[in-house]
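# just need the structure, nothing else, for what follows:
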Amino acid sequence: MRLLTFCTLVFVTFFTTKGTAQDILPYTFINNSEYDDSEIYIGLVGKYGDNVDVWMNLNDYSLVPMTAEDNILDGPSWSTPATWKYPDIFTKLSDITNNIIQIPQGLYGSRIFISFESPMYLHFHETGGYAGANLNSSSDPNDGIRWEIVELTWGDSGLWTNSSRVDAYQYPISLEVSGFTGGLNEPTYTESYLSAVSGNGTSKYGKIGEKLSHNEILSKWDENVSNDYLIAKIVKTHSIDGGPIIEQPSKVEGFPEDILDGYIEEIWSTYTNNDLTIDIGDRGIWVGRVTGDRFDFVDPADGSVATIYGKPKSFDAIEGSGFLAYTPIQSGANQEKYDEDLMIQAQIAAAISRHAIYTDEVGAIVQYTHDASRYFINQPYNEYVSFFHNEEISYDSQTYAFAYDDVGDHSSTIQCTFPTSVRVIIGGYDQYVEPTPKLSFISVAPYVTEIENGSVQQFTAQGYDQYSEILTANVNWSTTGGGTISVNGLFTATTIGDFIITAQDGNISRSIAFTVTEAMVNPIGCKGDAATGDYSYVASSDTEDPSITFVPSVAGNGDATCLLFYGTNPDDTFAGFGVTPNTPFQINASEGETVHFYYTYSLVSGGENNTSATRHSFIVGDCEGLLSIEDLDNKRDIKMFPNPVNSQNTFVSGLSEDTSIRLYSLHGQLISITNYSNKEIAEIETSRLIQGVYFVSVMTQDKQSKIFKLVVN
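Predicted coordinates:
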């Protein structure tokens, strides 16, 4: 087993999920249970678009708006209201193609219900939404059906998905997610996703869930909780299999309602005359004091106040309710106060359930209420929560055992910004044989949207297994729309239009779509290339106030930020001017003056770069110091070979004086610099470089330069 974090993906046009690979996320169900696929039922409900309640047709993965007209099935004889009917939205796992359902990006507040030996009964309201299972009622139609849920939201900031023990434990469930992390740097989530999976993201894998069998968990419960909590293991009135489940104790009749009252009273009493200083992680340190039954917390950093408006009861802490989920502040009137009240109430509710506030620590002593090593040391605490956080029960001690278990990031929620796949393991990890790593995803880099006609673009492919670890992919390249692509992924643009290149290994493939545009005509004048390889530049031949043009080497470089810094005195601080890529910018300089300049610019791959350390220069009206590649070629025949390279070094020939050779990554990061003296041929160490595109800058003693693009296969 691996210790890790996770993700996977797909898209839907309302209301169908037949979209592109970056908009649809496959959830695969792996049956590791005692039940046959034909005995397991799957149903999905959630929200999509403009707050529309939907359910998923698992035959074609389309999203269907909820309507009371869908209520067509009778409930069992004991269910109330007796007149209610229920929609037919559950599908046997054995009838779901490849045990996979496709989740569209934009689905949120969603629950995947998993039931055993019977579908569930969810009632769609005429006013919207649905009625789920009520564990507190023996007349509920779902009473006696064993079921579990997987929750998910996949919005424009990524995927959140989890199992849940908030209401009850009924059967082991585990989750694994594969995907990528990375920034939301593009105009849309989809574009950011494409960028992340095209070499600009970091692979990520995560897992959560129960480690023991169902029967072992039930036995451990009997052995590890006190008598007050044993009552939470019950057999439902209409149980299909006659076996017990474990409910959140607050939902079970007969559980002591004052189970945590003494601890709550101790907290309120202690901090009536003393300060409570707590560190709550990202929200920093807060200092609280009780007045009457009101508990006010102050943020010393900015003086803001968060309030608990009354002393809570045990069930308020267990369920996140009452005074631990209440503020009289209207959100529209004072959003900050509204948010901070509910934030501090969640923090204190979690601390009470975990017994994370130590009443012998007062005043300036900081209590770290997110520190799990402080939890469940002193009684009383919620033993249901403690039990399911036991590392013997739950992987990495992560579970969602009460409403505020996400406080301090201790819940079973897995967050993945750019998911590529999710696996739901029904039955958990007991006796689960982890599959041998196999190719599950191919990343194709770089992420480009435009290529100039007549130019070439080197694409590379990287394979990943189901655990988001690098795995060799033996890809075949293909292209549609025109142009050619070599066996090594070198695309040559020969026709204007829309293109798709694809890297495929067996049934695993990845495509990138882009447009081949008309070749840009460079302005006439003095030309040169930046040492980073991110751009070239052109100075006009005007003898007075010439222009300088920033020419990106990759479409998109400089689009967000492009600043020209120039001056005629190299020792002065240069002024900066905002410029537009591919557009001449007129400067103020006279014939015979030497202009020194450099750029600060954004990269299409994210972040910014600058060339202040390798300034450019030219003489107005003469172009001296800004030789074009053609001029340099005429003066000295400098060549690099072999290129591309395959697990060998490359060489630069045509040198006749002291030379500095710099090797840069595709994104302008300096990898190495080597100086050569009186050598005609220089060897560059490239055999250890990973597959990709690099730039080699050759700078002679008299500051003449030549840039090569190096392809490493």
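
# only C-alpha atoms for contact and neighbour calcs from this point on.
OK.

# how close does Leu663 sit to Ile671?
Leu663 is 5 Å from Ile671, where distance means C-alpha to C-alpha, to the nearest Å.

# now do Gly144
With C-alpha to C-alpha as the criterion, Gly144 and Ile671 are 64 Å apart.

# and Val225, by the same measure?
From Val225 to Ile671 the distance is 58 Å (C-alpha to C-alpha).

# neighbour-wise, which of the two wins?
Using other C-alpha atoms under 10 Å as the criterion, Val225 and Ile671 rank with Val225 on top: 15 against 12.

# which residues touch Gln347?
By C-alpha atoms under 8 Å, 6 or more residues apart in numbering, Gln347 lies in contact with Ile280, Tyr404, Val407.

# now show me the structure for the sequence below, then we'll compare the two:
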Amino acid sequence: MLSRRAFLGLSAAALTAPAWPGFVTAAATPATFTLSLVNNSGSGTVYAYVTGTTPDNRLVLLAADGSPYYPSSPSGTLTPLPVDCAIPVGSGRQVSVPRMAGARIYLVTDSKLDFFLNPGPALVHPSFLNTSDPNFGRQWSFAEFTFNDTQLFANISYVDFVALPLGIALSTTSSGSKSVPGLPSGSAAAVASELSAQGSNWGQLAQTSNGRVLRVLSAHHKADQFAGYLDGYLDQVWQKYSGQQLRIDSQNPGLGVFTGTVSGGSLTFDNGESFTKPTTADVWSCDSGPFAITAGASLARKAIIPRLAAALNRTTLLANANQPDGEDPAQFYRNAQTNHYARIVHSRLPDNRGYAFPYDDVTPGPDFSGSVFAGDPEVLTVTVNAF
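A predicted model of the protein is given here:
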């Protein structure tokens, strides 16, 4: 199995979990799938935007009428998108989607979003960090997908933030149906309230406008406010594995199991891969410091990083030296200093499924990732629920 990060084209990470049942590799997918958009938001004004990269590496969006639109490179930066790509959802809408990778389905209530082009062309996506972005104060969110000749893979992600609640479902021609309900209505305000009650700087993750919660950011976007937060836990982990071995199962028959111990300040495995002690920011992001996957990284390193990063986000390394096989989901996030954003998000998910950090698909068995996938996709339904 490829991770969300690899399959969506967001990073070079791969091999993050066991092969999914039903993973299809033999037959080619159809040329298109149907995207069904459902409006349960309570707003009569909902728009969708679909954008990604074609198999021949071109930027593509769907225009308002559902037809593919391939932008030309503009002469300057921040050029307004010249074609209307706001698909009106109304009470419901269906469009046909061609193959594209690293794709997003944006949904917004009560107004349209503003997209821009930079030379390339490169699409300037809505920003949830730049307060001067015209989209900052609007209620929007997105689902992710990649659709290639092997399968359609789609997921709900809270890796960046919690905002407008979405659900996804996938029907197929012959391999059944799958669905992820996502967070229920009212979750942004509820998550913000629980984080505020947690104390420390957790309450600072909520973005508000006129006293109303717009969205709640993942902690890695405010990493500077959590400097040193996990130091005590990380010190205990490094001390523990100075005296015993840490076992990490790659969950790949071709790679096997790696064992490591701490020596000279680094966690070094029997295959030679070595990891310095990460910072809190490294743990939150999963892709900086020792968790950065650089060009030429071995398959072994690509397998160890997700499992080590996941165990540190869930703060289970002190309790379990057999990762991830010996993991008990009931023990996730039990340490006083842990990823409380991920803990609270998962506590509110009806089926406990949805990415709350980039390697949330690491698992001893149960699926926490909030993904749907199939080699014979027919209809992907995305439902926008009430904020």
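
# of the contacts of Gln347 of structure 1, which is the nearest to Gly576 of structure 1?
Ile280 (43.0 Å; C-alpha to C-alpha).

# which parts of stretch 39-55 of structure 2 are buried?
39-41, 43, 45-54 (16 or more other C-alpha atoms under 10 Å).

# contacting residues for the residue of structure 2 positioned farthest from its centre?
The centre of structure 2 is farthest from one residue, Gly243, which by C-alpha atoms, centre = their mean lies 34.9 Å away. Listed by C-alpha under 8 Å, 6+ apart, the contact set of Gly243 of structure 2 reads Thr261, Val262.

# which one in structure 1 is aligned with it?
Using TM-score structural alignment as the criterion, Gly243 of structure 2 maps onto Asn273 of structure 1.

# tell me which element that match is part of?
Secondary structure assigned from DSSP states H and E places Asn273 of structure 1 in neither a helix nor a strand.

# distance check, it against His355 of structure 1.
20 Å.

# one more: Arg146 of structure 1?
Distance from Arg146 of structure 1 to His355 of structure 1, by C-alpha to C-alpha: 31 Å.

# could you do Asn134 of structure 1 as well?
For Asn134 of structure 1 relative to His355 of structure 1 (C-alpha to C-alpha), the value is 29 Å.

# those two: which is more packed in?
His355 (24 against 13).

# doesn't Pro380 make contact with the more buried one?
Yes: His355 of structure 1 lies in contact with Pro380 (C-alpha atoms under 8 Å); the separation is 6.8 Å.

# ok now do the counterpart of Trp84 of structure 1 in structure 2, which residues does it touch?
By TM-score structural alignment, Trp84 of structure 1 lines up with Leu78 in structure 2. For Leu78 of structure 2, the contact set (C-alpha under 8 Å, 6+ apart) comprises Phe116, Leu117, Asn118, Val124.

# tell me which of these are still there in structure 1?
Conservation of the contacts of Leu78 of structure 2 in structure 1, assessed by both residues aligned by TM-score structural alignment, their matches' C-alpha atoms under 8 Å: retained contacts are Phe116.

# could you single out the nearest of the contacts of Leu78 of structure 2 to Ala311 of structure 2?
Val124 (33.8 Å).

# neighbours of Gly256 of structure 2, how many?
With other C-alpha under 10 Å as criterion, Gly256 of structure 2 counts 11.

# now it. Nearest residue, chain neighbours left out?
Among residues not flanking Gly256 of structure 2 along the chain, Ser250 sits closest, at 5.7 Å (C-alpha to C-alpha, 6 or more residues apart in numbering).

# that neighbour: how many residues sit nearby?
So Ser250 of structure 2, with other C-alpha under 10 Å, has 27 neighbours.

# so how far is Thr259 of structure 2 from it?
Taking C-alpha to C-alpha, one finds Ser250 of structure 2 at 11 Å from Thr259 of structure 2.

# tally up the residues packed near the counterpart of Gln94 of structure 2 in structure 1, please.
By TM-score structural alignment, Gln94 of structure 2 lines up with Ile100 in structure 1. Ile100 of structure 1: 19 surrounding residues under other C-alpha under 10 Å.

# isn't Ile100 of structure 1 right next to Pro26, touching?
Yes: when contacts are counted by C-alpha under 8 Å, Ile100 of structure 1 is listed as touching Pro26 (6.2 Å).

# so Val696 of structure 1 sits against Tyr664, correct?
Yes: at 6.3 Å, Val696 of structure 1 counts as touching Tyr664 under the criterion of C-alpha under 8 Å.

# so between the two, which is more surrounded?
It is Val696, of Val696 of structure 1 and Tyr664, that has more neighbours when counted by other C-alpha under 10 Å, with 24 against 21.

# quick one, helices of the stretch 1-150 of structure 2?
4-7 (DSSP state H, counting those that start in this stretch).
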